[in-house]
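**Student:** the following block contains a protein sequence and its predicted model.
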Amino acid sequence: MDKVEVMHITDVSHISFSDLQKVKSLRSIHFKKCKDMFSAELDESVVIHSVHNLTMQELCITGELFSKVLRCFPALSQLTVGNCESLELLPMEDGGLSGLKMLQSFTGYGWGNLFSRWPMGEVGGGAHAIKPFPTSLRELEIYKDTSMQSMGLLSNLTSLSSLSLVSCRELTMDGFNPLITVNLKKFTVNNMYQKQGNMCIAGDLLSEIARSKLMHAGSFQLKEYRVDSISAVLTVPICSHLAATLHTLCFSYDQRATTFTEEQEQALQLLTSLKYLEFQRCYNLQSLPRGLRGLSSLKKLVIWRCNKMQCLPPKEGLLASLEKLRVWCCGRELNVQARKLKESDPWFYVGAAG
């Protein structure tokens, strides 16, 4: 055991943390479906400094026990928590993740209650207000947590390089700090306001960034952007910020867009660094932008489950730089056109399905 670096522990009712402490080479632990492992009192004298990566899945664990577990792993740089439905972060100094001063990456999904005990009215309460995450965090991914109701929970994370907020349907702009976007290289925002007619939060978020006096044209470092609103992104002010660095743009789950306005067409032309463009599950979108040919750097175009899209651009309307076109699970007409395009140009890869 003195050479073990990665350990997966599944469906085990008890294991000695004191024994784990003896495995000096241990770097990564993955707990899954360990129903009663954390129900007993943990020996707080056990500290495992060697473990940098911890994953906890499908565990029945309270916020109090979770805090005790984390105190056993003070050197964590990566933490993943998934489908621990009873887990609620404690809103105090040693109750959240703020005590993990070396934490670089956090991924959480499928809880729904993680922030339910957090006082939402105080999340933006000044520089000294307690926040759930340490300022050291560089990567944050949160999926399907309805208890996350304020962007103020993230207001201290000004060193983030990657941020994903997906299906946090109660999330609002309260307490939003534009500075959290300054160092972002990768940004995914796919949230619909559950209580406001499925309005997208991305529009308000980008408007706040554009209006901020802390930002200026060319200040964005964003390389990859995945978002659920075409209209929020394709404006001249926003695309001016994105133009220099953005190489990947994915529009997903936009239920409102049907066609592209003249202003949106003009804004798209500003994205001169774009190499990858995707339209995913935009169920009411009927056509692609007319100005695709103006994107001289575009290498790959993906259309996935856009059921109302009627046609592809004519052959002469496709970019000379385009190397791959993928059409997946769209309407029959679009799939037929994609297959014909593949037959006429064997070098041009087309994947057509559906």
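**Tutor:** Yep, it's here.
**Student:** please make it C-alpha for all contacts and neighbour counts, starting now.
**Tutor:** Noted.
**Student:** check which helix or strand V350 maps to.
**Tutor:** strand 349-353 (DSSP states H and E).
**Student:** just the buried positions in that strand, please.
**Tutor:** 349-350, 352-353 (16 or more other C-alpha atoms under 10 Å).
**Student:** could you do stretch 182-195 as well?
**Tutor:** Buried, per 16+ other C-alpha under 10 Å, within stretch 182-195: 182-193.
**Student:** can you tell me what sits against that stretch?
**Tutor:** Stretch 182-195 is contacted from outside by 158-172, 198-202, 219-228, 252-253, using C-alpha atoms under 8 Å, 6 or more residues apart in numbering.
**Student:** helices - which of the residues you listed land there?
**Tutor:** 201-202 (DSSP state H).
**Student:** could you pick out the buried ones from the contacts of stretch 182-195?
**Tutor:** 158-172, 199-202, 219-228, 252-253.
**Student:** so how far is the strand holding V350 off the chain centroid?
**Tutor:** Distance, stretch centre to chain centre, for strand 349-353: 27 Å (C-alpha atoms, centre = their mean, to the nearest Å).
**Student:** now V69: closest residue in space that isn't a chain neighbour?
**Tutor:** Using C-alpha to C-alpha, 6 or more residues apart in numbering and skipping the chain neighbours, the partner closest in space to V69 is L42 (7.5 Å).
**Student:** count the neighbours of the one you found for me.
**Tutor:** Neighbour count of L42, defined by other C-alpha atoms under 10 Å: 16.
**Student:** hang on, isn't it packed against K68?
**Tutor:** Yes. With contact defined as C-alpha atoms under 8 Å, L42 reaches K68; the gap is 7.0 Å.
**Student:** dropping in the other structure now:
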Amino acid sequence: MSECPPPPFDGLRKLPSTIKFLEISDWNRVTSGKELTQMLCCLPKLSELTIKRCGKITGLGVVEQLKEEETDEALLLLPPQLQKLDIWDCPELSLRADSPYGGNGGSLQALSSLHSLDIDHCPKFLACYLPSPSSSGFPFPTSLQSLLLDGVEKLAPLSNLASLVNLQIWDCGGSEGAGLRRLLAHGCLSELFVTGTPNLFSTECCSEGTLEPSSSPSTKLQWLETDDVAGVLAAPICTLLSSSLTCLSLWPNEEMERFTEEQEEALQLLTSLQQLDLSDCNKLQCFPAGLQRLSNHCVL
């Protein structure tokens, strides 16, 4: 549904109740959050929702029972049965930390079946998020298996996402307190992509300290792609990833000519590494030491 007003609600209620997929785009001028909430009330089986360029929506929340009279014009309340949610190019949209009407309206915790979430170019999405007793300080439900955050100005705690398998963080800021290192140590994360997000790894090292080997379960991360060479090639992170990481792709800045001695030593801690991709290191003058142990595998 693109560039059109919402259909009459009486007509929507007559549609088959088995509608599962809905994409809405370019409703900047014609539709408010209240109208969209009312429309979603008519689709009890909806499981996948995509929202693009809906500039009138500035607030997002969830309630277990959507009530038309309890919504304001700018607030979108999502139905709790959603399994996949994509939100793109909504520059003023921010997630409500607490329900405006009580109950489970704050954060996305009430989306207990949500397994995939993409937030793309919504810079204020987590700007209003503050830890609260009702949300336990976490914005996203533990059911998530895939999460993409692109162009979000501030990150919120992620360490509760014990079911998360794939995490992509593009061009985000405010990485302090994201809990990435704890997520790596105690979660199911196997694929991680981080770019344009300075200090995400190094901040975790400084704030959380070194995890003792005896108390830290082995990380499950197998694939890592990042431009934060200094953050990843640090002894605490490489020690944590030592037994699991098999594929590492590094995108350093364009001026990087060599690895530091500390980075080379950290790289050698990755004893499970089978593939090292340095194909974007255009000015690299020499390969890091210790690559001879990868001779039976692959260096790009």
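**Tutor:** Received the coordinates, thanks. These figures come from a predicted structure and were not determined experimentally.
**Student:** quick check: TM-score for this pair?
**Tutor:** The TM-score (TM-score structural alignment, normalised by the length of the second structure) is 0.76; 279 aligned residues with a C-alpha RMSD of 3.4 Å.
**Student:** hmm, back to that, of all the buried residues of stretch 182-195 of the first structure, which two lie farthest apart?
**Tutor:** Across those, the longest distance by C-alpha to C-alpha is 26.0 Å; it joins N183 and Y193.
**Student:** S155 of the first structure and N177 touch, don't they?
**Tutor:** Yes. With contact defined as C-alpha under 8 Å, S155 of the first structure counts as touching N177 (5.1 Å).
**Student:** which parts of the stretch 101-250 of the second structure are strands?
**Tutor:** 116-120, 146-150, 166-170, 191-195, 223-226, 247-250 (DSSP state E, counting those that start in this stretch).
**Student:** so the first one corresponds to what in the first structure?
**Tutor:** Yep, that's strand 116-120 of the second structure we're talking about. Aligning strand 116-120 of the second structure against the first structure (TM-score structural alignment) gives residues 105-109.
**Student:** what's the mean distance for that stretch versus the second structure?
**Tutor:** Superposed on the second structure, stretch 105-109 of the first structure shows a mean distance of 1.0 Å to its aligned residues (mean C-alpha distance after the TM-score superposition for the first structure).
**Student:** could you give the angle of the lengthiest helix in the first structure to strand 349-353?
**Tutor:** Ordering each helix of the first structure by length in residues (DSSP H) puts helix 332-344 first. Helix 332-344 of the first structure runs at 150 degrees relative to strand 349-353, counting by axes from the mean of the first three to the mean of the last three C-alpha atoms, to 10 degrees.
**Student:** report the contact partners of L245 of the second structure.
**Tutor:** Shown in contact with L245 of the second structure (C-alpha under 8 Å, 6+ apart): 220-224, 270, 272-273.
**Student:** wait, E224 of the first structure touches T248, no?
**Tutor:** Yes. With contacts counted by C-alpha under 8 Å, E224 of the first structure reaches T248, the gap being 4.6 Å.
**Student:** could I get the contacts of L245 of the second structure as a markdown table with distance to T210 of the second structure?
**Tutor:** Below are the contacts of L245 of the second structure laid out as a markdown table (distance: C-alpha to C-alpha, whole Å):
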| residue | distance to T210 of the second structure |
| --- | --- |
| K220 | 18 |
| L221 | 18 |
| Q222 | 20 |
| W223 | 22 |
| L224 | 20 |
| L270 | 16 |
| S272 | 20 |
| L273 | 21 |
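**Student:** turn the strands of the stretch 101-250 of the second structure into JSON lines, columns for distance to S2 of the second structure.
**Tutor:** Listed next are those as JSON lines, based on distance: least, C-alpha to C-alpha, whole Å:
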{"stretch": "strand 116-120", "distance to S2 of the second structure": "18"}
{"stretch": "strand 146-150", "distance to S2 of the second structure": "23"}
{"stretch": "strand 166-170", "distance to S2 of the second structure": "27"}
{"stretch": "strand 191-195", "distance to S2 of the second structure": "31"}
{"stretch": "strand 223-226", "distance to S2 of the second structure": "35"}
{"stretch": "strand 247-250", "distance to S2 of the second structure": "38"}
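**Student:** nearest to C281 of the second structure, of those?
**Tutor:** strand 247-250 (7.8 Å).
**Student:** so what touches the closest one?
**Tutor:** 222-229, 273-278, 280-281.
**Student:** 10 Å instead?
**Tutor:** Strand 247-250 of the second structure has contacts (C-alpha atoms under 10 Å, 6 or more residues apart in numbering) with 191-193, 195, 221-229, 232-233, 270, 272-281, 298-300.
**Student:** in the first structure, which residues correspond to it?
**Tutor:** Counting by TM-score structural alignment, strand 247-250 of the second structure falls onto residues 248-251 of the first structure.
**Student:** how big's the offset between that stretch and the second structure?
**Tutor:** Looks like 1.6 Å for stretch 248-251 of the first structure (mean C-alpha distance after the TM-score superposition for the first structure).
**Student:** now do that stretch: distance to the chain's middle.
**Tutor:** Per C-alpha atoms, centre = their mean, the centroid offset for stretch 248-251 of the first structure relative to its chain is 13 Å.
**Student:** also stretch 76-87 of the first structure?
**Tutor:** 16 Å.
**Student:** L85 of the second structure maps to what in the first structure?
**Tutor:** Checking with TM-score structural alignment, L85 of the second structure has L79 as its match.
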